[in-house]
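> Generate coordinates for the sequence data below:
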Amino acid sequence: MQTMVPVILCGGSGTRFWPASTDEAPKQFLSIWQGLSLFQITAQRLAAAGSAAPLIICNRLHEAAVREQLAAIGIDGAVTLLEPERRDSAAAIAAAAAWVARSHGPGQVLGVFPSDQLIRDDAAFRQALAVATAAAAAGDLVTFGIRPDRPATEFGYIERGAPCADQAGAYHVASFHEKPKLETALAYLASGQFDWNSGMFVFAAGAFMAEAAVYMPGIQAAADEAVAGAQPGARPGTYLLEPAAFRRAEKNSIDYALFERSRKVVTVPLDCGWNDLGNWQAAHAELEKDGDGNVMQGDVRVLACRDSIVLTDGLPVRVLGVDGIAVIVSAKGVLVCKLDQAVRLKEVL
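Just a heads-up that it's a prediction; the model follows:
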């Protein structure tokens, strides 16, 4: 089977995990997951799956963090493409496809993975990745559909169609759906035909670019020009995408720009203990807890407190007699909220 080139997307504004994360240090670089960052966990997962050296796409502000964190886990040979500014996922992925096509040829399969997701079952992930890589080598654009375990309203959904005749484990996509209301999410869950849209993709560089030329030609043309004009950065293996060209790419997500429109998209269901860690409530669910369900990191003491997350990077924090809250203290600010309100954090920033 062809070796896949993994592309790790390291964008993000740092708002969902404020104040521990900021624009300069977004959540994927926080080392709160048993001493590792989500970015490092993602890179290790892909290396263990037998992938080639990664291609990292990040903002120029995060170049040093990427290099330092990869070196800390012994991953060498990565190429880093620096975005002069954020243009959303469509432009970033178009640039990745153009870079891989130039470096490895249009038949090279690449996988695109966010840097801020947790996966508990690596074996299930590798099995699904093998299915996706085979389908991509045959010309399909593949997305992963996460088998839902609850009627989530914070994710988009993929409706599975008929199984693909030429690739066991892959399905045609019947439809994509936006984040639903609870009643609709309950119906999706009951049907058994809907999966969460994971934001992970696998495809051959040339197959993607051919579809992009049809459905998002302006974005792909700008990305092609940005890659062609990329200049070496200060560190080996780092390249700055040509700024003027990249800025001409329309801001759009890859789902809206391409995947929801192309007829070459298939989906591979994935049941792997996936969590996209979109807020502090999701982090509480994944981090190690004490006997009362509390997550505590730093100089923290709690009393008569249950099911809470309390983190500090310096000042001592004491919490007494409250349940189900988030208390996050850093040099950038202090957050106190009910855990079930953490999804609304952007409203107060």
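
> CA atoms for contacts and neighbours, from now on please.
OK.

> Can you tell me which helices and strands the longest strand anywhere in the chain packs against?
Counting by DSSP state E, the longest strand found in the chain is strand 194-204. Where contact means 3 or more CA pairs under 8 Å, 6 or more residues apart in numbering; DSSP states H and E, strand 194-204 is packed against strand 109-114, helix 122-137, strand 141-146, strand 157-163.

> between these, which one is nearest to residue 218?
With CA to CA, the closest approach to residue 218 among the helices and strands packed on strand 194-204 belongs to strand 141-146: 19.7 Å.

> next one: the closest one to chain centre, how far?
Offset of strand 141-146 from its chain centre (CA atoms, centre = their mean, to the nearest Å): 13 Å.

> tell me the contacts of residue 46?
residue 6 (CA atoms under 8 Å, 6 or more residues apart in numbering).

> Kindly apply the preceding question to residue 16 instead.
With contact taken as CA under 8 Å, 6+ apart, residue 16 is in contact with 27, 278-280, 343, 345-346.

> Same list (the residues you listed) but as JSON lines, adding secondary structure.
Shown next, in JSON lines, are the contacts of residue 16 (DSSP: H, G, I helix; E, B strand; the rest coil):
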{"residue": "27", "secondary structure": "helix"}
{"residue": "278", "secondary structure": "coil"}
{"residue": "279", "secondary structure": "coil"}
{"residue": "280", "secondary structure": "helix"}
{"residue": "343", "secondary structure": "helix"}
{"residue": "345", "secondary structure": "helix"}
{"residue": "346", "secondary structure": "helix"}
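
> Mind giving me the ChimeraX command for buried ones among those residues?
ChimeraX command restricting those to the buried ones, with burial defined by 16 or more other CA atoms under 10 Å:
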select :27,278,279,280,343,345
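
> now the other sequence, so there's something to compare against:
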Amino acid sequence: MSNKIIPVIMSGGSGTRLWPLSTPAAPKQFHALATANSMIQETALRLVGAEYLAPVAICGRGHRDLVMSQLEAIGKSPQGVILEPFGRNTAAVAAMAALAGQEIDPESLVLLVPADHVITKPRAFHDAVMAASETARERIVTFGITPAHPETGFGYIERGEPLSEGIFEIKKFWEKPNLETATTYVEGGRHDWNAGIFLFSPQVMLEELSLYAPEVLAACVDAYKKAHRDGVIISLDEEAFGQVPSISVDYAVMENTSRSAVIPCDIGWADVGGFAELWRLGEKDDSANHVKGEAILIESQNCLIRNDGGPVVAVIGMSDVMVISTPAGILIAPLSRAQDVKKAAEAAKERRS
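Below you'll find the model as predicted:
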């Protein structure tokens, strides 16, 4: 039996809460936000070692060149790039990952990972993957992030009975809670953040999709079989892919299957979903300002300043604000309103249309 793991990188996010840094043409995963490398590059770089085969990427058609160039730049050329003509949510992505895995090496495991997450403890993540690999031969394993604090912006996974040391059945998935409920989850010690990372045998995922989301699987199989292939590029058939229901893998499979498991882990995980998180993760000066690019700060504290190549940005006497200057636009707002940035992104999109 093969002990290899095929990393499949999901690169379909739009990152609207990081506008104007993140745009439809170049979403957040293609930007260097937390390190000197872009997020998709960091994702590929942490999946190295004798156990890992070359990665596969799943992305939109318009991002083909970005995916290829950024992965090639770090010596992680993909063995496959699956191009979606449009988004159809994560159940379709899981199906495509399983189909690609079955084609490449049906005895290998697929590690399905988002391209836009931060993991500051890659060794701990690798150890968790290795610890889960045997269970993943028979179950779809998801990685539960040990919560550092009550968080209302994430879904939670409630642990069930232990399957082996450190690995549990999944009792229930919970939607994003209010603060009181999130506090109860953290204090109880049986709930973990849902990071949307999965390890599975291609055959197991395909079997569970056939049971619980047969319409998704049938349309994905059709689109994959009819895909146009050019080297490593696999362009899914648009007409067939248009028949795929848009549903998440959590709703379609994970909340229904009896063949799931969760491995709680502390891997330094963060979902950089907005500028407040970017400020929290970033290096700061003595006044707790996180600055990237040409900027002048005078008597200002706790600010996030990002200047991507424009004229110098000057901030005087401000606290707890973000100023984002890019060729796509300029954003100025309190950091406390970071979750509302997508409203500006939507308004900007309407202006362009």
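
> Contacts made by the longest strand of structure 1 with the rest, please.
106-114, 132-133, 136-137, 139-148, 155-160, 188, 269.

> What segments of the stretch 201-350 of structure 2 are strands?
228-230, 233-235, 260-265, 269-271, 290-292, 295-298, 304-307, 313-316, 321-326, 329-334 (DSSP state E, counting those that start in this stretch).

> Distance from the chain centre to the third one, please.
For strand 260-265 of structure 2, the distance from its own C-alpha centre to the chain's C-alpha centre is 17 Å (CA atoms, centre = their mean).

> just to revisit the earlier point, in structure 2, point out the residues matching the longest strand of structure 1.
Under TM-score structural alignment, strand 194-204 of structure 1 corresponds to residues 191-201 of structure 2.

> next one: that stretch to chain centre, how far?
On CA atoms, centre = their mean, the centre of stretch 191-201 of structure 2 falls 11 Å from that of its chain.

> Might one say that residue 27 of structure 1 is in contact with residue 19?
No: Residue 27 of structure 1 is beyond contact range of residue 19, at 9.9 Å (criterion: CA atoms under 8 Å).

> hang on, the earlier thing: dump the strands of the stretch 201-350 of structure 2 to a markdown table, plus mean neighbour count and distance to residue 68 of structure 2.
Listed next are these as a markdown table, based on neighbours: other CA atoms under 10 Å; distance: least, CA to CA, whole Å:
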| stretch | mean neighbour count | distance to residue 68 of structure 2 |
| --- | --- | --- |
| strand 228-230 | 12 | 13 |
| strand 233-235 | 20 | 10 |
| strand 260-265 | 25 | 31 |
| strand 269-271 | 17 | 23 |
| strand 290-292 | 19 | 26 |
| strand 295-298 | 14 | 32 |
| strand 304-307 | 23 | 26 |
| strand 313-316 | 14 | 33 |
| strand 321-326 | 22 | 24 |
| strand 329-334 | 14 | 26 |
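
> With respect to residue 181 of structure 2, which of the ones you listed lies nearest?
That would be strand 260-265 among those, by CA to CA, at 19.5 Å.

> And for stretch 37-45 of structure 2, what's in contact with it?
9, 11, 28-33, 55, 70-71, 74, 76, 113-118.

> cool, stretch 155-167 of structure 1 as well?
131, 134-135, 145, 169-180, 193-197, 267.

> Out of those, which end up buried?
131, 134-135, 145, 169-173, 176, 179-180, 194-197, 267.

> Nearest residue to the middle of structure 2?
Most central in structure 2 under CA atoms, centre = their mean is residue 114, positioned 2.6 Å from the mean C-alpha point.

> so that residue touches residue 11, yeah?
Yes: between residue 114 of structure 2 and residue 11 there is a contact under CA under 8 Å: 6.4 Å.

> Please report the distance of residue 226 of structure 2 from residue 101 of structure 2.
Plainly put, residue 226 of structure 2 is 17 Å away from residue 101 of structure 2 if you go by CA to CA, to the nearest Å.

> In terms of neighbours, single out the busier of those two.
The neighbour count for residue 226 of structure 2 versus residue 101, taken as other CA atoms under 10 Å, is higher for residue 101 (25 against 17).

> ok, now how distant is the closest residue to the more buried one other than its chain neighbours from residue 81 of structure 2?
With sequence-adjacent residues excluded and distances taken as CA to CA, 6 or more residues apart in numbering, residue 101 of structure 2 is closest to residue 202, at 5.8 Å. From residue 202 of structure 2 over to residue 81 of structure 2 the distance is 17 Å, taken as CA to CA.

> Buried residues in stretch 125-142 of structure 1, which are they?
125-126, 128-142.

> Which stretch of structure 1 is stretch 279-295 of structure 2 matched to in the alignment?
Under the criterion TM-score structural alignment, stretch 279-295 of structure 2 matches residues 284-300.
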